[in-house]
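J.: Sequence plus predicted model, see below.
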Amino acid sequence: MSTAAPSPARTSTAIAGFENSFAAALAPLTTPWRGADVPDPTLLVVNHHLAEALGLDSADLCTDDGVAVLSGAASPADAVPVATAYAGHQFGGYAPLLGDGRALLIGELSDAEGRRWDLQLKGSGPTPFSRGGDGFAVVGPMLREYLVSEAMHALGIPTTRSLSVVATGRNVYRDGAEPGAVLARVAASHLRVGTFELAARHSDLLVPLADYAIARHYPALAELPASGPDNRYLAFLGAVVERQAALVAQWMLVGFVHGVMNTDNTTISGETIDYGPCAFLDAYDEDAVFSSIDHGGRYRLGNQPSALKWNLARFAETLLSLLSPVPDDAITAATSALTRFDESYDRHFRAGMAAKLGLTDPAVDRTLIDELLTLMQDHRADWTGTFRALAEELRGDPAPLDEVLARDVSAPWLARWRAALSGRGVPAGQIADEMDRVNPVYIPRNHLLEAALRAATAGDLAPFERLLDAVTHPFDRRTEWSDLAGPAPASFSAGFQTFCGT
C-alpha cells in the first residue's frame, strides 16, 4: 500500500511516548504520511481529563508546539504517522479500497494501566486514499464528533473519544467556504471489519492481522491453538460478535442512530466510531432516519441490530480460511458464531430495559417492554424524557409523564408495570433513584447541538461548552440546565437531517 510520502513535517517534543506497533506489524496496510501545513492553528477545545488519562500534560498540548501536533502541522519526534488502508461495504456495496482519506494515525500511547490507545488526526489533509477528496474537515462536524463521542462516553457506551479540536485558519469548501478544523481522536484501535476485508484478499496479511487484533483486544484468546475445533480465530469471531451485540443494544437503549453503519465503521474493539450523520431520538420512532445519504433507511433505528449482524457476517467471511481447512466446516463454525448474535443482543437489550424500568430481573416479561415501545411509537413519546418521567411517577408526580403520554392511554400499561415492580419489595422512591442512575436527563438534543455548532462556527464557543458540560454529566439534573432537557419543537424535527461532513 505504500507510496511516496511528502517531505517530513517539522517535529515536536510537546507530545511524546509514542509506539507504532500496528505500522510495525502490518506495514503493507499503512502508508507513511504527514499532515498538511496549517495556516493559523487555534485550539478550540482540549479534553484535559483524557489528556491526563493518557499521561499527557495539558499545558504542553496548549503550547504552540502542542497545537502544531494536534493540527497535523508537526509530528512528535518519536512517532511515524501513517494513513491506514482498508476496504468496506458501504450501504451494502463493496468498495475494495477505502482507507484514511482525511486522517493520520500518529501512533499509540499507553495509559497508566498499560492499555494502548491510538491517537489519530481527522481532517489533517489529503492522503493517497483521499479518492478525489480534499482531505480536510470543518469546524462544525469536528466539534459534533467531539461532543457526541464524549456524551457517549459519559453514558457508559464504548466509544472512540476526542482529545482536541484545532481550527486551522484554512477555508474548506463544501456548500460554501467554511472554517477548517482537525479533530484528535483517541481509540482502543482503528481496526475495522473493513481492515479484515482488505487483508482477506492478501493471504500473507490475514494471520498477522488477526493475531495482532487478538493480542491487542482479546489477549486471553492468544493462548488458544491456531487450528482445530476450538481455535483462537473462532473464539475471536465469537468475542467480536458478543461485543458488537452489546454495543448496538446500548445504542438502542439511549435512542442513538449511528447513520452510517458501514463495515469500515464497525470496529474490532467494539467501540462506536464515526459520528458524521448520527443523531439522538426525540420522539420514539423505529423508522427514524436522519442521515441525508441513507435514502432507503438501511440504517434506520429499528434496523440497527440487523445491519450490525450483516456486517459481522462479512467479518466472518474474512476469517473462513482460518476457522478450518475444510470449507464446509468453516462455514458451519462461522454460522454457529453468528447465530449467537440475536440471543446476545436480546439479552443485553432486555437487561438494559429492565434497569431503565426499575426492574432488576433481566428476564423481565418482554411483553411489558414491547407494549411500552408500541405506546411510545404510536404516540410519539419522547424517548429520553419518558423514562425520567416514569421515575417521577413513582415519586408521586404524574405531570411529567402526562406531558409525554396521555393518562388514558398509559394507565393500563402503568398498572402492569407497577405490579411487576411490587414484586421487588423495594420502596418506590428507591426504585426511582435507581432508574435515574441509568436514564439520562441530558443527551445531545439535535436542535441544541445544531445551534451550538452554528454559534461555534461563527466564533462563539459558549453554547457548545455549556452543552458539552451538560451531556458529560447526563444523569445530574441541574436547574441551570433546564432548557437543555426537552425535545426539539416539531417544526425543527420534521425536516432535520445530518450530514457526513466531507
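T.: On my side now, so go ahead. This is a predicted model, so every value here is computed, not measured. Numbering: from 1, shown residues only.
J.: going forward, measure contacts and count neighbours with C-alpha atoms only.
T.: Will do.
J.: need the helices for the stretch 301-450 of the chain, in chain order.
T.: 304-323, 327-356, 366-379, 383-394, 399-404, 407-422, 428-436, 446-457 (DSSP state H, counting those that start in this stretch).
J.: Which residue, other than its chain neighbours, is closest to residue 84?
T.: Of all residues not flanking residue 84 in the chain, residue 30 sits nearest, at 4.4 Å (C-alpha to C-alpha, 6 or more residues apart in numbering).
J.: if I look at residue 259, how far off is residue 209?
T.: As judged by C-alpha to C-alpha, to the nearest Å, residue 259 and residue 209 stand 28 Å apart.
J.: who's more crowded, these two?
T.: residue 259 (28 against 20; other C-alpha atoms under 10 Å).
J.: related to what we said a few turns ago, do you know which of the helices of the stretch 301-450 of the chain lies nearest residue 473?
T.: helix 428-436 (12.4 Å; C-alpha to C-alpha).
J.: Now do the closest one against helix 407-422, angle only.
T.: For helix 428-436 against helix 407-422, the angle by axes from the mean of the first three to the mean of the last three C-alpha atoms, to 10 degrees is 100 degrees.
J.: can you pull the buried residues of helix 428-436?
T.: Across helix 428-436, burial judged by 16 or more other C-alpha atoms under 10 Å covers 428, 431, 432, 434, 435, 436.
J.: Against that first model, consider the following:
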Amino acid sequence: MPPSAAYRPSRSHAALGEAFYDPVPAAVFPKHILRWRNQRAAETVGLGGLTDAEWTQHFGQFAPLPGSFEASLALRYHGHQFRHYNPDLGDGRGFLFAQLYDAEGRLLDLGTKGSGRTPYSRAGDGRLTLKGGVREILATELLEARGVNTSKSFSLIETGEALHRGDEPSPTRSSVLVRLSHSHIRIGTFQRLAYLGQTEAIGRLIEYALATYWPQVAPGPVPALTLLAEVMAGVAKMGAQWMAAGFVHGVLNTDNINITGESFDYGPWRFLKTYDPRFTAAYFDESGLYAYGRQPSTLLWNLERLAECLMDFAPEADLVAQLERFQDLFRPALRAAWFKRLGLLPGDLDADLAFLSSLYQFLLDSGAGFEQTIFDWVGGDASRAAASPQRALYERPDFAPIRLGLETCADPAAVLPLGDGPVDLPIEDVEALWAPIAAFDDWSAFEAKIAAIRALA
C-alpha cells in the first residue's frame, strides 16, 4: 500500500507492555468476499485510496498496515457480566489490528470481531456470523445518524465457513468485521489489573490514558481523579445519547464500556418502537437489568467499579464525591441529546428536563411511535404532525403543553429529516433485510437502508 499523506500509523498501545496483550495470528479463511467497505471512514484515516484487493489483504487476511503492529494484539481484560465478576475474559474472537491517527490528531484503533481463536476464546470458535456483521453495520450507521458517539463498522468480509449457532438457523455464513474506534481500553482492563494486584500497571495505564486520550487536560495533583472525571463525562454523554436515540444496548457489562465513552460491541441491540422503560434487548436478560430505562444507572454502576480500581491512587472520599457528580453530568447531556434531535433551543435546564419528562409520559400513556413522534415535531413545526399517521394522538389534552414547548423552543436553523417518514430499525426490519441476503445473496434492500440512514446526516 503506498501510504497517502493523510495516513499516520501508530503502535501506541504496545508501549503499555506485554502485560496488557498477547500477540496472536489471524485465522486463515477459505474465502474473502468484500461485503462492506466504509469509504467515508477510510478517508478520515488515509486509507481511502486502497484498492479492493489491498483492502481485502489488510482486513480479511490481516497483512499488517505499514508502520503499525507487525502482529495483532489480543487485549487482556476482565469484567462484570450481569454483575457477576468473570476473570476469564479477554479478546476471544478479536484483536487490535492497527492504530492510526485521523485528521484531527485523535488516535484510533482498528479492532476485529470474528478474526479467529485467541488465548481467551475458551470454548468459542473465534468466528462471527455474517448476520452478526450485518447487524453491527446497521446499528453503528443508525446510531451515528442519530447523533450517538459510536464505533464505526469499517469493513465486513465474508469468509466462506459454515458456523453453528444456537440463536439462529445453522449452519450459517461466516464473516470478519473490522471496527474503527477511539479506544479499546475498557473498564474491564482496569479490573483485571486490580484483580491481579498489579498496582504499578494501573498507574502506568492511568498515565497512558490521560496522555493519549485527553492530552489537552492537565493530570492535576491526583491523576486518577482526573481520569475518573473524564471517563464519567464521556460515559454520561454516551448514555444520554442512547436515551434520545431510543437505543437499548442489551449487554452493559463492564468489559463493554470503554474509557472514551464510545458505544461499541453490538450484540442483541434494539431500537424502541414505542417508549417503554422496561424494554430489554437481550432475551436472556430475564430480570431486565439492562432495560432501556435502567441504562443510566447501570452506567453509573460500571463507573463505580472503575473507581474501585483507582483506590490506591486517590482518596476513597474523593472518588465517591466524583461519582456523585454523575447526575450533574448526565442531566445536561440528556437535554442536549434530546434537544438536538428535536431541533430545539435549550433554556433553563430544570424547565427543559420537566418538558422532557412530560414528553416521556405522553409517549408512555399514548403508545405513540418513538421515532414517528420525533419525525413529526422536529423544529416544532406542526405541518408534519398534521399529516402523520398518529396525528389524532396530538389532540390529546396531555399533549397540549408539549406542543407549546415544542413551538416555543423551536430552533429556526433546525434541519428537518429527509424523506416521507422516519427512518427506523425495529428488529422485524432487521430480519427483513437479512432474509434476501440469506436466501438469494441479494444485498439491495440492505444497501437501500444504509443509503436512507446516511441521508439523515
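T.: Done, it's in. Note that this is a predicted model, so its numbers are computed, not measured.
J.: TM-score them against each other, please.
T.: The TM-score (TM-score structural alignment, normalised by the length of structure 2) is 0.90; 444 aligned residues with a C-alpha RMSD of 2.5 Å.
J.: Show me what the lengthiest helix in structure 2 is packed up against.
T.: Across structure 2, the helix with the greatest residue count (assigned by DSSP state H) is helix 223-245. On a contact count with 3 or more C-alpha pairs under 8 Å, 6 or more residues apart in numbering; DSSP states H and E, helix 223-245 of structure 2 meets helix 199-213, helix 295-309, helix 316-323, helix 326-342.
J.: Over which residues of structure 1 does that helix lie when aligned?
T.: Aligned by TM-score structural alignment, helix 223-245 of structure 2 falls on residues 232-254 of structure 1.
J.: just stretch 257-269 of structure 2 next, same as before
T.: Alignment of stretch 257-269 of structure 2 against structure 1: residues 266-278, by TM-score structural alignment.
J.: so what's the most centrally placed residue in structure 2 up against?
T.: Centre of structure 2 computed as the mean C-alpha position; nearest residue by C-alpha atoms, centre = their mean is residue 263, 2.1 Å away. Applying C-alpha atoms under 8 Å, 6 or more residues apart in numbering, we find residue 263 of structure 2 in contact with 148, 149, 150, 151, 238, 257.
J.: so what corresponds to the third one in structure 1?
T.: If I follow you right, that is residue 150 of structure 2. Under the alignment (TM-score structural alignment), residue 150 of structure 2 maps onto residue 159 of structure 1.
J.: wait, doesn't that match sit right on residue 274?
T.: No: contact between residue 159 of structure 1 and residue 274 fails when scored by C-alpha atoms under 8 Å: they sit 9.4 Å apart.
J.: Look at these two and report which has more neighbours.
T.: The neighbour comparison of residue 159 of structure 1 against residue 274 (other C-alpha under 10 Å) goes to residue 159, with 24 against 19.
J.: what's near enough to touch the more buried one?
T.: By C-alpha under 8 Å, 6+ apart, the residues touching residue 159 of structure 1 are 149, 152, 153, 187, 270, 271, 272, 273.
J.: switch to 7 Å and redo it
T.: Going by C-alpha atoms under 7 Å, 6 or more residues apart in numbering, residue 159 of structure 1 touches 149, 152, 153, 271, 272, 273.
J.: tally of neighbours for the third one?
T.: What that stands for is residue 153 of structure 1. The burial count for residue 153 of structure 1: 17, using other C-alpha under 10 Å.
J.: Could you do the last one as well?
T.: By the criterion of other C-alpha under 10 Å, residue 273 of structure 1 has 23 neighbours.
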